[in-house]
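K.L.:
only the shape, not the letters, is given here:
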């Protein structure tokens, strides 16, 4: 992690700190964090100990802008459930509104708007699911872009970035980057590497570096064995095979995702704790789930990242997080323009 800092940033809807990790790596100092989930906060605080020059708040809807320290960059992985395919499907099945009509999460974007309007950071980076662009026939995304560009007056660009360029996971997310002042930033000029990493690069292996903070919960490096609890039971494995066969006959694409060491995975989701079906490691006699440590690696977190919560909470947290090196690449791409903006006065909103 970079010791000297070149700019200050605020971390909204912070989760477990994936975006913070990325921006600290390119010289940022986090001065404000907001995260309401107590288990995510537990993981965040284990990895980012409290300091006197950092403010940690809960529900952002209850935080006045005056209580947020001034910052140069705002980052936010604002909640995507109202906009995601899975989230929309669930809410429709429950007869609940989604998107901007959602009474709980759909309006959280407007807290991003409120803070940008009142704090006027030099730049921002927002992250969301790819489906944000198509939600409600494109109306949701249109409102977001009109708000950021027309109401707030920022120069805004977007790009879909796939995490497979950095880790062995097919994970497409939209990144929305804005600058307060016009500049030559070009989001599409960021070159994405052709990754050769595959599943074997995230799996536990005999003799791997000491992970004392895992305390043997997931893996025994001396024997090379993963805890047997991650292997599917006969009942669950049979159920998943029958379920997949039924949907294949119906012409649907639903089913489990069985992966070998030289493959890449499907997208890790927050529901992974339920049955692990989207990413199953091929082994005999039955496949197994990834361990939480392997999920951390799949999302690009280093092995020094502490996992103080239960497996259920860890799976949800990593499934909701970002691919850290993908965000770091975009942060590095933004960095010279952020630093240049800090030498220029802010325009009147």
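P.N.:
On my side now, so go ahead. Please read these numbers as outputs of a predicted model, since none were measured by experiment. Numbers count the residues shown, from 1 in each chain.
K.L.:
C-alpha from now on. contacts and neighbour counts both.
P.N.:
Fine.
K.L.:
where along the stretch 51-200 of the chain do the strands fall?
P.N.:
For the stretch 51-200 of the chain, applying DSSP state E, counting those that start in this stretch gives strands covering 55-57, 73-76, 123-129, 155-162, 172-179.
K.L.:
run a quick neighbour tally on the residue lying closest to residue 141 once chain neighbours are set aside.
P.N.:
Nearest non-adjacent residue to residue 141, counting by C-alpha to C-alpha, 6 or more residues apart in numbering: residue 133, 5.2 Å away. Other residues within reach of residue 133 by the criterion other C-alpha atoms under 10 Å amount to 19.
K.L.:
about what we covered before: would you tell me which one of the strands of the stretch 51-200 of the chain is buried the most?
P.N.:
strand 73-76 (a mean of 24; mean count of other C-alpha atoms under 10 Å).
K.L.:
now residue 176: how far from residue 124?
P.N.:
8 Å (C-alpha to C-alpha, to the nearest Å).
K.L.:
can you give me the helices in the stretch 151-300 of the chain?
P.N.:
234-249, 272-275, 292-298 (DSSP state H, counting those that start in this stretch).
K.L.:
same list (the ones you listed) but as a markdown table, adding mean neighbour count and distance to residue 19.
P.N.:
As requested, those are exported to a markdown table (neighbours: other C-alpha atoms under 10 Å; distance: least, C-alpha to C-alpha, whole Å):
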| stretch | mean neighbour count | distance to residue 19 |
| --- | --- | --- |
| helix 234-249 | 13 | 34 |
| helix 272-275 | 16 | 21 |
| helix 292-298 | 24 | 14 |
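K.L.:
of these, which approaches residue 12 most closely?
P.N.:
Set against residue 12 and scored by C-alpha to C-alpha, the helices of the stretch 151-300 of the chain come closest in helix 292-298, at 20.7 Å.
K.L.:
put this next to the first one:
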């Protein structure tokens, strides 16, 4: 007998949705976090599946137990009222599901149907069914190539297990899982592995069991097995130092300019963070480590080890909305500098090294730098000498790149003076970093684009402005390479070695015959001091962005050397443990 009135029952039944249910929203988030893009309830696909993956011809249905009749032969007797109506309705739903499955399979679709409790209780199992089907061509005896799996734009293979869930039941993104694993493997055997250890070993167990289609916890705990599973992490050009002189963390890491400089000096990176996916890919290809993502999240900060020596960060320049209100540390809340300062407060490194654009010194009429220095000196109690603008062209790269450096020392290091490095090499010109061989025609400007640049420069010249393109001679020094605006056009060069003027991209007009071209990504890498064995594994657009955002390695290295001279690298009392 129904205990609800007819009106109440009608209201309850009307509230049931046929699409956009909580269950679908939940599973949609799982798919999205796994890097799978889909269409919802695509009307052009028979049966309007809850999720459609057109590229893989996969149709996914999320079925509620009641409406789709799970264990119907047993549960049908649960209906105590209006049985004829409900039996007819649900049995018709069951038949319709079978008809939809059959028709989709005839059309070449792979159909997945997951019950509500399967999704809510074991979402990783449901996800892996889809992912394993998508990767069915991979063989079980392959090594697990993280450099292939974390491929930037499209992740070719992902795996999820019981350990890939957060405490709230949400899925840890695959990039973060690989960040945990790669940091653990590169720090295994020392105290800096501790924050990663428990989670990493669980994830490695999941990946091994799913990949090998068997469960063997004892085998997974074997170090040799772990290294063989992820051997590509150790087949990179710039592996961590085995017997480091000091340790550091790399925040806002980009493609690892700070890391390159610090490793050159004998340092070992024990934590890295970078939110840009394409930059993460370049970092992985060169250092064998996936950086953690958003450093503003407490979950990311929780993985930072204690007792490292130096904090490195090239943080963005942001105004402080509360600046001038004498709130000290709180003035910086909501900015990325706040996160840097908070990590310094918790972990108390022996020293820090911050880099920013030179405009920081005059940003917000000088209030920004005043607030930063006040926090570092007074609230965090570090010795901080006056910031200094350092030009990369004074340290062996032909690029006029001025950046402001801020360094600081913990008071127990007894540092009361600091001298920024003097120029070491001012002789380099573009000829020293120019491509040795003829470059692709795609770097040469079209005649139409040359006309546009000339007209643009003439318009600004008429107004008394100096904006516009610029040609760097072989014996000249490049302007600062930057992202956006006229970054590439301010660093054009003349190169008359091209003989085949057939366009390799869609251009207006034809390739100019004056030899006018952009610098290549490799030339930009050299302008920033990266060696030629640094892997550029992304498209040109991403490469220009990454090198334009990077620090100049030689200038960073020269300054870091002065920092290292002044800190005590012997073992000292621990800092950072349980500091909140």
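P.N.:
Nice, thanks for sending it over. Being a predicted model, the structure only gives us computed values, none of them experimental.
K.L.:
the residue nearest to residue 141 of the first structure maps to what in the second structure?
P.N.:
The alignment partner of residue 133 of the first structure in the second structure, by TM-score structural alignment, is residue 361.
K.L.:
residue 169 of the first structure now?
P.N.:
Match for residue 169 of the first structure (TM-score structural alignment): residue 399.
K.L.:
list the buried ones in the longest helix along the second structure?
P.N.:
Longest helix in the second structure, counting residues (DSSP state H): helix 83-106. Residues of helix 83-106 of the second structure classed as buried: 87, 90, 91, 97, 100, 101, 104 (neighbour count, 16 or more other C-alpha atoms under 10 Å).
K.L.:
and it, which stretch of the first structure?
P.N.:
So helix 83-106 of the second structure sits over no part of the first structure, by TM-score structural alignment.
K.L.:
mind listing what the residue nearest to residue 186 of the first structure when sequence neighbours are not counted touches?
P.N.:
Among residues not flanking residue 186 of the first structure along the chain, residue 157 sits closest, at 7.8 Å (C-alpha to C-alpha, 6+ apart). Counting by C-alpha atoms under 8 Å, 6 or more residues apart in numbering, residue 157 of the first structure touches 176, 177, 178, 186, 187.
K.L.:
one more: residue 467 of the second structure?
P.N.:
Per C-alpha under 8 Å, 6+ apart, neighbours of residue 467 of the second structure: 457, 460, 461.
K.L.:
which residue in the first structure aligns with the first one?
P.N.:
Under the alignment (TM-score structural alignment), residue 457 of the second structure pairs with residue 244 of the first structure.
K.L.:
can you report how many residues neighbour the closest residue to its match other than its chain neighbours?
P.N.:
Among residues not flanking residue 244 of the first structure along the chain, residue 255 sits closest, at 4.3 Å (C-alpha to C-alpha, 6+ apart). As a burial measure, residue 255 of the first structure scores 17 neighbours (other C-alpha under 10 Å).
K.L.:
quick revisit: what's the longest helix of the second structure packed up against?
P.N.:
Judged by 3 or more C-alpha pairs under 8 Å, 6 or more residues apart in numbering; DSSP states H and E, the packing partners of helix 83-106 of the second structure are helix 65-68, strand 110-115.
K.L.:
residue range for the shortest one in the first structure?
P.N.:
What it means is helix 65-68 of the second structure. Alignment of helix 65-68 of the second structure against the first structure: no match, by TM-score structural alignment.
K.L.:
grab the nearest non-local neighbour of whatever residue of the first structure lines up with residue 540 of the second structure.
P.N.:
Correspondence of residue 540 of the second structure to the first structure, assessed by TM-score structural alignment: residue 311. Of all residues beyond its chain neighbours, the one nearest residue 311 of the first structure is residue 292 (6.4 Å), with distances taken as C-alpha to C-alpha, 6+ apart.
K.L.:
for whichever residue in the second structure pairs up with the one you found, what are its contacts?
P.N.:
Using TM-score structural alignment, the partner of residue 292 of the first structure in the second structure is residue 521. By C-alpha under 8 Å, 6+ apart, the residues touching residue 521 of the second structure are 540, 543, 544, 547.
K.L.:
for those residues, which single residue is the most surrounded?
P.N.:
Result: residue 547 is most packed of the contacts of residue 521 of the second structure (other C-alpha under 10 Å), 26 neighbours.
K.L.:
which of the buried residues of helix 83-106 of the second structure sit farthest apart?
P.N.:
87 and 104 (25.9 Å).
K.L.:
need the contact list for residue 70 of the first structure.
P.N.:
119, 121.
K.L.:
so how far is residue 31 of the first structure from it?
P.N.:
Residue 70 of the first structure is 8 Å from residue 31 of the first structure, by C-alpha to C-alpha.
K.L.:
what is the burial count for the aligned residue in the first structure for residue 350 of the second structure?
P.N.:
Aligned against the first structure by TM-score structural alignment, residue 350 of the second structure finds its counterpart in residue 122. By the measure other C-alpha under 10 Å, the count of residues near residue 122 of the first structure is 26.
K.L.:
which residue in the second structure aligns with residue 111 of the first structure?
P.N.:
Pairing criterion TM-score structural alignment: the partner of residue 111 of the first structure within the second structure is identified as residue 339.
K.L.:
do the same with residue 69 of the first structure
P.N.:
Per TM-score structural alignment, residue 69 of the first structure is aligned with residue 305.
K.L.:
for that match, give its distance to residue 561 of the second structure.
P.N.:
Counting by C-alpha to C-alpha - residue 305 of the second structure and residue 561 of the second structure are separated by 23 Å.
K.L.:
what of residue 204 of the second structure?
P.N.:
From residue 204 of the second structure to residue 561 of the second structure the distance is 37 Å (C-alpha to C-alpha).
K.L.:
residue 377 of the second structure too?
P.N.:
22 Å.
K.L.:
quick check: angle from the longest helix of the second structure to strand 110-115?
P.N.:
If you take axes from the mean of the first three to the mean of the last three C-alpha atoms, to 10 degrees, helix 83-106 of the second structure sits at 150 degrees to strand 110-115.
K.L.:
quick check: the match of residue 133 of the first structure touching residue 372?
P.N.:
No. Contact criterion C-alpha atoms under 8 Å: residue 361 of the second structure and residue 372 do not qualify, at 10.4 Å.
K.L.:
need the outlier residue of the first structure, farthest from its centre.
P.N.:
residue 249 (34.3 Å; C-alpha atoms, centre = their mean).
K.L.:
now do the contacts for that residue.
P.N.:
So residue 249 of the first structure contacts nothing (C-alpha under 8 Å, 6+ apart).
K.L.:
how close does it get to residue 243 of the first structure?
P.N.:
In terms of C-alpha to C-alpha, residue 249 of the first structure sits 10 Å off from residue 243 of the first structure.
K.L.:
this completes my enquiry, with thanks.
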